[in-house]
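Novice: A predicted structure for the sequence below; I have some questions about it.
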Amino acid sequence: MDAEADPPQNPITRHKCLACYKQYKKKEHLIEHMKTSYHSVHQPRCGVCQKHCKSFESLREHLTGPLPRGICSKIFSQQGCQLCLALFDSPGSLIGHRETCRLSAPTCPGTSALPYIDSQFDCQDSSDENHAGEGPGGAVAIDCEMVGGGSDGSLELCARVCLVDEDERLIFHTYVQPEIPVTNYRYDITGLTEEHLKNAIPLKKVREKLLQILQNGESIGKVRLDGGKARLLVGHDLAHDLDCLKMNYPDHMLRDTAKYRPLMKTNLVSHSLKYLTRTYLGLA
């Protein structure tokens, strides 16, 4: 008598996330994943398979990394932009896009090229009134140069502040006189010397001018409530810059590239500003 045939085994049902394609044995695990993954339209997505990635770094690995997905890598190599990772329908469209996507490095203003503001003048003279006056909010980007204070030069002291608008036009620049003596100018990094800070503006006046530009004529209560005409403040590691300036600005008015999830590593650690500008702007 023939042995009875083994009953057919039911295949294990896998529950797939439609955004990142992760699979789970139990539906409750998929639900928990959806609650904590924060998938959104702002996340980079593969133009071939439409997979969501946590960051552009993850998307780049998905398309061009050591172990890329085969079909995605093949199509991207023929139709994709290596800089912004966008996908195009035709070679002509890709060529046209590359001409505008390859941003040329802007002329980086040197220490001597930016306008110098003597402390005897009103701090308002350092800004472009056409761009810093009242009007639509928009956004401004800030960058600060830090020198060292304290006996070992490890204290972070703001010595230079620069603001640019959305068109990369300089609207404010000045050197800052720290509240305590500078013991390390960090010249190799900042390019600053004692001469630059000899007639620099006190930190308090610089802070007042920055708030005047950012608030854009709005009361601080209005800014904290819904922003109004106040300007968004863009930067990298803004908490550090604002701490060194001893300045407060509402969290909902900040846009920090160090905390923007699509620009972070897969373990949600921030990339350096140098890496971000090289990877996404093509600047050396």
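Specialist: Nice, I can see it. Numbering: from 1, shown residues only.

Novice: drop to CA atoms for contacts and neighbour counts, all remaining ones
Specialist: Noted.

Novice: residue ranges for the helices of this structure, please.
Specialist: Remark: helices assigned in the chain by DSSP state H are 27-36, 56-64, 70-79, 91-101, 129-132, 187-190, 203-215, 220-226, 238-245, 273-280.

Novice: right, and these - which one's nearest residue 140?
Specialist: For residue 140, the closest of the helices of the chain is helix 203-215, at 7.9 Å, according to CA to CA.

Novice: quick one on the thing from earlier: next, format the helices of the chain as a markdown table and append mean neighbour count.
Specialist: Below are the helices of the chain laid out as a markdown table (neighbours: other CA atoms under 10 Å):
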| stretch | mean neighbour count |
| --- | --- |
| helix 27-36 | 13 |
| helix 56-64 | 20 |
| helix 70-79 | 16 |
| helix 91-101 | 13 |
| helix 129-132 | 14 |
| helix 187-190 | 11 |
| helix 203-215 | 19 |
| helix 220-226 | 14 |
| helix 238-245 | 17 |
| helix 273-280 | 14 |
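
Novice: next, the one to line up against it:
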Amino acid sequence: MKTSYHSVHQPKCGVCEKHCKSFESLREHLTGPLPKGNCSKMFAEKGCDLCMKIFDSSDAASTHKEACRLPPPVPIATILSDSAGSQNKMSSSFNGCIAADSKAVAMDCEMVGGGSDESVDICARVCLVDDAENLVFHAYVQPASPVTNYRHEVTGLTAEHLQDAMPLEEVQAKIKEILYNGEILGRVRMNSGKARLLVGHDLEHDLESLGLSYPDHLLRDTAKYPPLMKTNLLHHSSWDT
């Protein structure tokens, strides 16, 4: 019999305990066009369709779902309008407080288009939240080069948002302050010290657009996390055990 060595990160069916390559393949195993009979039945009765866990009873599953489905966070626009005192302050930046013992922050950037063909990604907005989903930093970013397409349908941005945007150098300094958390660069590179983990999707692209770099061992990029990736076209849902 072929032996497979599975990682603790690989999703596993709570009924038959088969390991799957991704959450997509686990979902297919439980709820797809050709689900596994007993597994599908148990999941329908006692499973959570969000995190894919299966519980001992339907009551336990119902209780879990109340905690698993978190309410949406307060919209950034609401926080910014409260801090600025006016909903019309389009170029607001926000510097929140972050606990010294907070170990991780998540970052996302909005890109507008530059260049004659509008294909160059230029960071125009950045947002960081802490591990409790509290807004830590938000700013519209002064474009590093002329904007030729605001990509408004996706970004929601217009020229008005960037009229008084924060200079890129100030944005870089603030993000570094949050990430390094008072730690010296040499120690961050060696063993991180007090520096925080940075979480995001396609972080390499976001950091490049900001003109920043950060040690690989402190990055948690969902674009590179295998269980969140799509499977190949063959859709192998499990490996031999």
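Specialist: Sure thing, it's come through. It should be emphasised that the depicted structure is a prediction, and the values quoted were computed from it without experimental measurement.

Novice: Which among the helices of the first structure is found nearest to residue 107 of the first structure?
Specialist: helix 273-280 (14.3 Å).

Novice: how much space between the aligned partner of residue 10 of the second structure in the first structure and residue 89 of the first structure?
Specialist: Here residue 10 of the second structure is matched to residue 43 in the first structure, going by TM-score structural alignment. For residue 43 of the first structure, the distance to residue 89 of the first structure (CA to CA, to the nearest Å) stands at 22 Å.

Novice: Look at these two and report which has more neighbours.
Specialist: Between residue 43 of the first structure and residue 89, residue 43 has the larger neighbour count (other CA atoms under 10 Å), namely 19 against 10.

Novice: hang on, that one packs against residue 55?
Specialist: Yes: counting by CA atoms under 8 Å, residue 43 of the first structure touches residue 55, with 6.7 Å between them.

Novice: so what sits against both of those two?
Specialist: Common contacts of residue 43 of the first structure and residue 55 (CA atoms under 8 Å, 6 or more residues apart in numbering): 261, 262.

Novice: residues contacting the nearest residue to the match of residue 10 of the second structure once chain neighbours are set aside?
Specialist: Leaving aside its sequence neighbours, residue 43 of the first structure sits nearest to residue 262 (CA to CA, 6 or more residues apart in numbering; 5.5 Å). Neighbouring residues of residue 262 of the first structure by CA under 8 Å, 6+ apart: 42, 43, 44, 53, 54, 55, 56.

Novice: all strands for the first structure, in order.
Specialist: Counting by DSSP state E, the first structure has strands at residues 15-16, 23-24, 139-149, 155-164, 170-177, 182-184, 201-202, 232-235, 254-256.

Novice: Which residue range of the second structure does the last one align onto?
Specialist: Looking back up the chat, that one is strand 254-256 of the first structure. With TM-score structural alignment as the criterion, strand 254-256 of the first structure aligns to 219-221.

Novice: re the thing from before, point out the most buried one among the strands of the first structure.
Specialist: Neighbour counts (mean count of other CA atoms under 10 Å) averaged over each of these peak at strand 170-177, with a mean of 24.

Novice: Next, the mean deviation of that one compared to the second structure.
Specialist: In this overlay with the second structure, the average offset of strand 170-177 of the first structure from its partner residues is 0.6 Å by mean CA distance after the TM-score superposition for the first structure.

Novice: if we can go back for a sec, in CSV: the strands of the first structure, plus distance to residue 131 of the first structure.
Specialist: CSV is the format used below for these (distance: least, CA to CA, whole Å):
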stretch, distance to residue 131 of the first structure
strand 15-16, 50
strand 23-24, 51
strand 139-149, 10
strand 155-164, 10
strand 170-177, 7
strand 182-184, 33
strand 201-202, 21
strand 232-235, 14
strand 254-256, 19
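
Novice: Residue 194 of the first structure: which of the ones you listed is closest?
Specialist: Nearest to residue 194 of the first structure, of those and by CA to CA, is strand 182-184 at 8.6 Å.

Novice: Packing partners of that closest one?
Specialist: strand 139-149 (3 or more CA pairs under 8 Å, 6 or more residues apart in numbering; DSSP states H and E).

Novice: residue nearest the centroid of the second structure?
Specialist: residue 200 (3.8 Å; CA atoms, centre = their mean).

Novice: if I read this right, that one contacts residue 224, doesn't it?
Specialist: No: here residue 200 of the second structure does not reach residue 224: they are 10.2 Å apart, not a contact under CA under 8 Å.

Novice: Look at stretch 176-195 of the second structure and report the distance between its end residues.
Specialist: Termini of stretch 176-195 of the second structure sit 10 Å apart (CA to CA).

Novice: quick one: it aligns where in the first structure?
Specialist: Under TM-score structural alignment, the match for stretch 176-195 of the second structure is residues 211-230.

Novice: roughly how far is the matching stretch from the heart of the chain?
Specialist: When distances are taken as CA atoms, centre = their mean, to the nearest Å, stretch 211-230 of the first structure is centred 22 Å away from the chain's centroid.

Novice: gap between the aligned residue in the second structure for residue 200 of the first structure and residue 123 of the second structure?
Specialist: Mapped onto the second structure by TM-score structural alignment, residue 200 of the first structure lines up with residue 165. Separation of residue 165 of the second structure from residue 123 of the second structure (CA to CA): 11 Å.

Novice: same deal with residue 109 of the second structure?
Specialist: On the measure of CA to CA, residue 109 of the second structure and residue 123 of the second structure end up 6 Å apart.

Novice: which neighbours do the two share?
Specialist: In contact with both residue 109 of the second structure and residue 123: residue 206, using CA under 8 Å, 6+ apart.

Novice: For residue 157 of the first structure, see how far away the nearest residue to residue 111 of the first structure once chain neighbours are set aside is.
Specialist: Among residues not flanking residue 111 of the first structure along the chain, residue 191 sits closest, at 6.8 Å (CA to CA, 6+ apart). As judged by CA to CA, residue 191 of the first structure and residue 157 of the first structure stand 15 Å apart.

Novice: go on, residue 66 of the first structure?
Specialist: From residue 66 of the first structure to residue 157 of the first structure the distance is 42 Å (CA to CA).

Novice: what does residue 263 of the first structure give?
Specialist: Applying CA to CA to residue 263 of the first structure and residue 157 of the first structure gives a distance of 27 Å.

Novice: Give the equivalent position in the first structure for residue 207 of the second structure.
Specialist: By TM-score structural alignment, residue 207 of the second structure lines up with residue 242.
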